[in-house]
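[1] no sequence for this one, just the structure:
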């Protein structure tokens, strides 16, 4: 997976959009103004991104994929993981982690907004 494939996948999510709230170096993907993925734009050879994760699942992933999933860099380490692409996980699994993050955010939205996304 490269950064353009990551961007296209995130933008394919219903209601997703991109923004640069932290400056020109960090691309942030949101749904209904809530962040579901962050990625640094300067990455070429060793792509990583931050995604939200259920705390118990986050621990499981970190234990199983020690070289690929670590506590979220500059994020709440209980709820966010930094995931390295092109290491232990195939693109399908990376997409599943993005889906999981997106779904956690959507579940937290008010019912009226959730209905508009379905």
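    Arrived safely. Small disclaimer: the values here were computed from a predicted structure and weren't measured.
[2] rest of the way, CA atoms for contacts and neighbours
    Will do.
[3] tell me which element residue 105 falls in.
    helix 91-108 (DSSP states H and E).
[4] nope, residue 49 is what I was after
    Using DSSP H and E, residue 49 falls in strand 48-52.
[5] helices or strands up against that strand?
    strand 34-40, strand 80-84, helix 91-108 (3 or more CA pairs under 8 Å, 6 or more residues apart in numbering; DSSP states H and E).
[6] make it 10 Å
    Where contact means 3 or more CA pairs under 10 Å, 6 or more residues apart in numbering; DSSP states H and E, strand 48-52 is packed against helix 3-11, strand 26-31, strand 34-40, strand 69-71, strand 80-84, helix 91-108.
[7] which elements pack onto the fifth one?
    Taking 3+ CA pairs under 10 Å, 6+ apart as contact, the helices and strands that strand 80-84 lies on are strand 34-40, strand 48-52, helix 55-64, strand 69-71, helix 91-108.
[8] right, and residue 86 touches residue 94 too?
    Yes: if you go by CA atoms under 10 Å, residue 86 and residue 94 touch, sitting 9.3 Å apart.
[9] second one coming, line it up with the first:
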């Protein structure tokens, strides 16, 4: 999976926008204005940051040592970095979905209703 595959997968999700809020090199995907995936476009190897349940983060980091790590410049308790070329595409999409769902479940009822009605 590459960054373009990630972009296509993320942008197809309901309520998602893509932005460059930090600089022209960091692509951010948001659902209803809340971040759920980030990618430094110039990073080699290609990688993304995704939100993750803290307990699951520990398990994933142990199982995929070096391919999944605590996210640089983010809360390592809640965010992981995924090295795209080192992980199965199915796992990457599953973790993108997990990140999206974690963000959606923390939204206000009003925002969740708006998202549902899109």
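    Here it is on my side, so go on. Model, not experiment: these values are computed from the prediction.
[10] coming back round to it: return the most buried member of the helices and strands packed on strand 48-52 of the first structure.
    Ranked by mean neighbour count, these are led by strand 80-84 with a mean of 24 (mean count of other CA atoms under 10 Å).
[11] and the angle from it to strand 34-40?
    Orientation check (axes from the mean of the first three to the mean of the last three CA atoms, to 10 degrees): strand 80-84 of the first structure against strand 34-40 gives 40 degrees.
[12] and the contacts of strand 80-84 of the first structure?
    For strand 80-84 of the first structure, the surrounding residues in contact (CA atoms under 10 Å, 6 or more residues apart in numbering) are 1, 36-39, 46-55, 58-59, 61-62, 65, 67-75, 89, 94, 97-98, 101.
[13] change it to 8 Å
    Applying CA atoms under 8 Å, 6 or more residues apart in numbering, the external contacts of strand 80-84 of the first structure come out as 46-53, 58, 68-73.
[14] list buried residues within these.
    47-53, 58, 68-72 (16 or more other CA atoms under 10 Å).
[15] and stretch 26-41 of the second structure, which stretch of the first structure?
    Per TM-score structural alignment, the counterpart of stretch 26-41 of the second structure in the first structure is residues 26-41.
[16] kindly check the end-to-end length of that stretch for me.
    6 Å (CA to CA, to the nearest Å).
[17] ok now that stretch, how far from the chain's centre?
    Remark: stretch 26-41 of the first structure is offset 8 Å from the chain centroid, using CA atoms, centre = their mean, to the nearest Å.
[18] next: stretch 4-14 of the second structure.
    On CA atoms, centre = their mean, the centre of stretch 4-14 of the second structure falls 11 Å from the chain's centre.
[19] ok, now stretch 6-23 of the first structure?
    With CA atoms, centre = their mean as the basis, stretch 6-23 of the first structure stands 10 Å off its chain's centre.
[20] go on, stretch 83-102 of the second structure?
    8 Å.
[21] then stretch 10-29 of the first structure?
    10 Å.
[22] now swap in stretch 36-46 of the second structure and tell me
    Worked out by CA atoms, centre = their mean, stretch 36-46 of the second structure lies 10 Å from the chain centre.
[23] hmm, who's touching that stretch?
    So stretch 36-46 of the second structure is contacted by 2-3, 25-30, 47-51, 83-85, 96, 99-100, 103 (CA under 8 Å, 6+ apart).
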